[in-house]
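Trainee: I would like the atomic coordinates for the input below:
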Amino acid sequence: MALDDDIERVLWTEQDISKRVSELASQITDDFTPSSSPPVLVGVATGAFLFLADLVKHIKLPIFVDFIRVESYGSGTQSNGAPKISFDLKLDIQGKHVILVEDIVDTGRTLSCLIAHLESKGASSVSVCSFLDKPARRKVQFELVGKGKFYRGFECPDYFVVGYGFDLAELYRNLPYVGVLKPELYL
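Mentor: Here you go, the predicted model:
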C-alpha cells in the first residue's frame, strides 16, 4: 500500500513544515526569555507528537515536556461527543506557564476542555501552539489563561488532511508532509 497514492494534493511540504516550526520555536523562545520558570510544553497525544518533537528541538531555553490524551474522535472522521481526558499530566503545573501543543484546532471543543483542565490544575498561564488552525469549523471560542498567547503554524482550509501526525483510523501519521486525503477514502 503506497500511502502517497491516497493523497489528492500536498498542502505543506516537509520544507514548508520545517521552516514554520523553526519560526514558531523562535517566537516561543523570544516570548519566554527571560522567565523565572521554564515553561511546560504539553503535547496532546497522539496527533501532536511529531510537531512537538520538532518544536522542542528548536526552542532555545529550558523547558519541561509532558503529554495529555483527550478522546473525542473514534476511528472515523466525526466527533463522538464531548472531549474527555483519558491520560493526564505527570508534572505538577501549579504556578507554571503552560504551552499546550496541538496538532489542529478545528471546532475548539477539545482545546476549550484542555484549557479549563490546565487552569484547574493551577497553571499561571496557558498558551496554545497549534500546528494547524481551521477557523472555518470553529464551534466554541476558547479563552487563554493569564497572559497566554496563540501560536499558529498554518491556517488550514476545510479539508480532511493527513500526514505529519494527522491520521485517518491511525494511518498516514508518518507522511513527512500534510496532504489532502482523497475523499473516496473517508466518505
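Trainee: drop to CA atoms for contacts and neighbour counts, all remaining ones
Mentor: Noted.
Trainee: how far out from the middle of the chain is the longest helix seen in the chain?
Mentor: Identified as the longest helix of the chain according to DSSP state H is helix 14-31. Chain-centre distance of helix 14-31: 14 Å, with Cα atoms, centre = their mean, to the nearest Å.
Trainee: elements contacting the helix or strand that comes right after that helix?
Mentor: Next helix or strand after helix 14-31 toward the C-terminus (DSSP states H and E): strand 40-45. Contacts defined by 3 or more Cα pairs under 8 Å, 6 or more residues apart in numbering; DSSP states H and E place strand 40-45 against strand 64-73, strand 97-105.
Trainee: okay, the angle between strand 40-45 and strand 97-105?
Mentor: Computed with axes from the mean of the first three to the mean of the last three Cα atoms, to 10 degrees, the direction of strand 40-45 lies at 30 degrees from that of strand 97-105.
Trainee: I'd like the next helix or strand past strand 40-45.
Mentor: As the chain continues past strand 40-45, the following element, by DSSP H and E, is helix 49-58.
Trainee: re the thing from before, among the helices and strands packed on strand 40-45, single out whichever gets nearest to S125.
Mentor: Comparing those against S125 with Cα to Cα, the closest turns out to be strand 97-105 (4.9 Å).
Trainee: now that closest one, how far from the chain's geometric center?
Mentor: 5 Å.
Trainee: What lies in contact with that strand?
Mentor: Strand 97-105 has contacts (Cα atoms under 8 Å, 6 or more residues apart in numbering) with 37-44, 47-48, 51-52, 111, 123-135, 165-166.
Trainee: And that strand, what's buried?
Mentor: Neighbour counts using 16 or more other Cα atoms under 10 Å place 97-105 of strand 97-105 among the buried residues.
Trainee: now the other sequence, so there's something to compare against:
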Amino acid sequence: MSLYKPQTVNCNGETFKVYLSEEKIRTRVADLAKQLNRDYSGKKPIFIGVLNGAFIFLSDLLRHISIPSEVDFLKLSSYGDEKVSSGEVRDLKDIDANIEDRHVLLVEDIVDTGLSMKYMVEKLEQKNPASIATVTLLHKPEATRHDVPLDYVGFRIPSLFVLGYGLDYAQEGRNLAQIYILDEGESRSDHT
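Mentor: Below you'll find the model as predicted:
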C-alpha cells in the first residue's frame, strides 16, 4: 500500500514541510500500545476517540492493542476552520456507549491549550466510569493553559501549527501519512 507522504505540501495557500516522519509516528504509536496493553491487562477498556482529528491515530493504535477492548467516538468543535482555538468548546456528537464502571481511554490527536481535553474529562466523569485516562499523540506544553492530566503522550512538541495524520487545516490535510509544520521560509516568500 502506498501512503501519501510528500516532503512538502501546499494546503490552503501555505507550504508545509515534514516534521514527524511516518516511521517515527508508527514506532511511537506501537510503543504507546505496548504500554496500554501492559497497564490495562485483565481489564476491558473502552477507547473513546475524538473526531475528526484522532481517527487515524486511534485506528493505528488499536491495531496494536491485544487486550479485549471497545471503541466509541465523540465530536467537539473548538477550532472551526482556523489555525487557533476559538476558546469555546461545542458538543457535536456524544458517545453512544454506557461507560459507567468502565475503564475509559480518551484518545485525542493533539492537546494544546488543554481546554477541550479538560472539558471532555469533566463531561465523561459525570457518567461514573471506573477510571479515565487520557491518550494524546501530540502535546504542546508551552501552549497549555488548562490543567489536565495527560497519561499517555506520543510526542511533546513546541507551539507549532501541525498538519497531517488526521490533523487538518480547514478540513484539509488529514490524509497525509506524516505530520507537517508550516515552512516559514516558503510561506513568507509566497505572501510577499
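Trainee: Spell out for me which residue occupies the centre of the second structure.
Mentor: The residue lying closest to the centre of the second structure (Cα atoms, centre = their mean) is D109, at 0.5 Å.
Trainee: and that residue, how far is that from V153 of the second structure?
Mentor: Distance, D109 of the second structure to V153 of the second structure, by Cα to Cα, to the nearest Å: 10 Å.
Trainee: between the two, what contacts are shared?
Mentor: 136-138.
Trainee: Restricted to strands, list those residues.
Mentor: 136-138 (DSSP state E).
Trainee: Looking at those, which one is closest to K17 of the second structure?
Mentor: So of these, ranked by how close each gets to K17 of the second structure (Cα to Cα), first place is L138, at 17.1 Å.
Trainee: The closest one -> the first structure?
Mentor: Per TM-score structural alignment, the equivalent position to L138 of the second structure in the first structure is L132.
Trainee: Spit out the contact partners of that match.
Mentor: 103-105, 152-156.
Trainee: what's the answer for E8 of the first structure, then?
Mentor: So, once contact is read as Cα under 8 Å, 6+ apart, E8 of the first structure ends up touching 179-182.
Trainee: One more: I85 of the first structure?
Mentor: 68-71 are the contacts of I85 of the first structure under Cα under 8 Å, 6+ apart.
Trainee: one more time with 6 Å
Mentor: 69-70 (Cα atoms under 6 Å, 6 or more residues apart in numbering).
Trainee: quick check: stretch 88-98 of the first structure aligns to which part of the second structure?
Mentor: Under TM-score structural alignment, the match for stretch 88-98 of the first structure is residues 94-104.
Trainee: Can you tell me how far C11 of the second structure is from A170 of the second structure?
Mentor: Distance from C11 of the second structure to A170 of the second structure, by Cα to Cα: 9 Å.
Trainee: nope, D96 of the second structure is what I was after
Mentor: Applying Cα to Cα to D96 of the second structure and A170 of the second structure gives a distance of 27 Å.
Trainee: Neighbour count for these two, which is higher?
Mentor: With neighbours defined as other Cα atoms under 10 Å, D96 of the second structure and A170 compare such that A170 has more, 14 against 10.
Trainee: so that one sits right up against G80, yeah?
Mentor: No - in this structure A170 of the second structure lies outside contact range of G80 using Cα atoms under 6 Å: 7.3 Å.
Trainee: returning to that earlier point: centre of the chain versus the match of stretch 88-98 of the first structure, how much separation?
Mentor: 19 Å.
Trainee: For it, measure first residue to last.
Mentor: 14 Å.
Trainee: for it, which positions count as buried?
Mentor: Going by 16+ other Cα under 10 Å, stretch 94-104 of the second structure has these buried residues: 99, 102-104.
Trainee: can you pull the contacts of I68 of the first structure?
Mentor: With Cα under 6 Å, 6+ apart, I68 of the first structure has these contacts: 44, 87-89.
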